[in-house]
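Trainee: show me how the following folds:
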Amino acid sequence: MCTSSMPAWVRPSQMVKSSAPSTSTVNEALARTRIKLLINLTLAAMAGSVAASSYATSTLRCGNQLVSTGDRAFEVQQKCGEPISQEVLGTQETFNSNYRRSEAVRIEEWIYGPDNGMYQYLRFEGGRLVRIESKRRT
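Mentor: As a prediction, the model looks like this:
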């Protein structure tokens, strides 16, 4: 019955199995790891897009023109017209390391709207558009 070089007193059930994992076990572990990675990447992307969309956008359509962060206040006013509200919020101290001097920068908030119930809040620092937020007023 035993044609191999194993002694007759060793039964097949007593043989030590190899400690190396089978190919199917390795493939299953790889598949689980890939699924976990995919879920984490999806959640991270969703969290980033929600945070970005709820905080600020970088462009605003005014009629058939666009204003973007970095535009000057007079350019925004030319494209969008007079805001319904224009308020100076204060100043901010900035330091220019190239010239080793500081200066006070004026901070303003302009509000446009309502457009289908949405108001556009534009923040200017030093005469440049730095943030555009869309909100519904309650």
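Trainee: going by C-alpha atoms from here, please, whenever you check contacts or count neighbours.
Mentor: Fine.
Trainee: distance check, the residue nearest the centre of the chain against Thr42.
Mentor: Note on the chain: the residue nearest the mean C-alpha position is Gly48, at 3.0 Å, using CA atoms, centre = their mean. Distance, Gly48 to Thr42, by CA to CA, to the nearest Å: 10 Å.
Trainee: ok, now Asn64?
Mentor: 35 Å.
Trainee: one more to line up against the first:
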Amino acid sequence: MNRRISALLLCLSLGTLHAEASSTYRCNSRLVSLDATTAEVRSKCGEPASSSMAGYKEIIDEYGYRQEVPVEEWVYGPNHGMFHFLRFEGSRLRQIDSQRGN
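Mentor: Down below sits the predicted model:
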């Protein structure tokens, strides 16, 4: 992990940056929305600056069965001083947060 991302993660853990949630993320001239697949986001936005496996989450599917799905967190940026954090659960985009770096 590079120093810039490490410093950002330290700032986040200290709570010095303001987070803003969104339902869409604009990368270049393209837009991705919640529920997009990891493949769709990667094709529209390219490779993230960093990504990590955050663990697993238990969900109940549309048939009522419990499943454990992987949770990934991707970071894009900085882009004009903003970092964008995308959280995927079971390869689907579930959360988008943006934070301005120092």
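Trainee: re earlier: of Asn64 and Thr42 of the first structure, who's got more company?
Mentor: Thr42 (12 against 7; other CA atoms under 10 Å).
Trainee: wait, a strand at that one?
Mentor: No: the assignment for Thr42 of the first structure, made by DSSP: H, G, I helix; E, B strand; the rest coil, is helix rather than a strand.
Trainee: just to be sure, the residue nearest to the centre of the first structure is in a strand?
Mentor: No: under three-state DSSP, Gly48 of the first structure falls outside any strand and is assigned helix.
Trainee: once aligned to the first structure, how far is whichever strand in the second structure runs longest on average?
Mentor: Determined from DSSP state E, the single longest strand within the second structure is strand 66-79. In the superposition against the first structure, strand 66-79 of the second structure averages 0.6 Å from its aligned positions (mean CA distance after the TM-score superposition for the first structure).
Trainee: and that strand, which stretch of the first structure?
Mentor: Under TM-score structural alignment, the match for strand 66-79 of the second structure in the first structure covers residues 102-115.
Trainee: give me the buried positions along that stretch.
Mentor: By neighbour count on 16 or more other CA atoms under 10 Å, the buried set for stretch 102-115 of the first structure is 106-112.
Trainee: same deal with stretch 28-48 of the second structure?
Mentor: 32-34, 37-38, 41, 45, 48.
Trainee: stretch 130-138 of the first structure now?
Mentor: Under 16+ other CA under 10 Å, the buried positions of stretch 130-138 of the first structure are 130-134.
Trainee: ok so, going back, which strands and helices sit next to the longest strand of the second structure?
Mentor: Secondary-structure packing of strand 66-79 of the second structure (3 or more CA pairs under 8 Å, 6 or more residues apart in numbering; DSSP states H and E): strand 50-60, strand 82-89.
Trainee: dump those into CSV; add mean neighbour count and distance to Thr24 of the second structure as well.
Mentor: Converted to CSV, those look like this (neighbours: other CA atoms under 10 Å; distance: least, CA to CA, whole Å):
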stretch, mean neighbour count, distance to Thr24 of the second structure
strand 50-60, 13, 19
strand 82-89, 21, 10
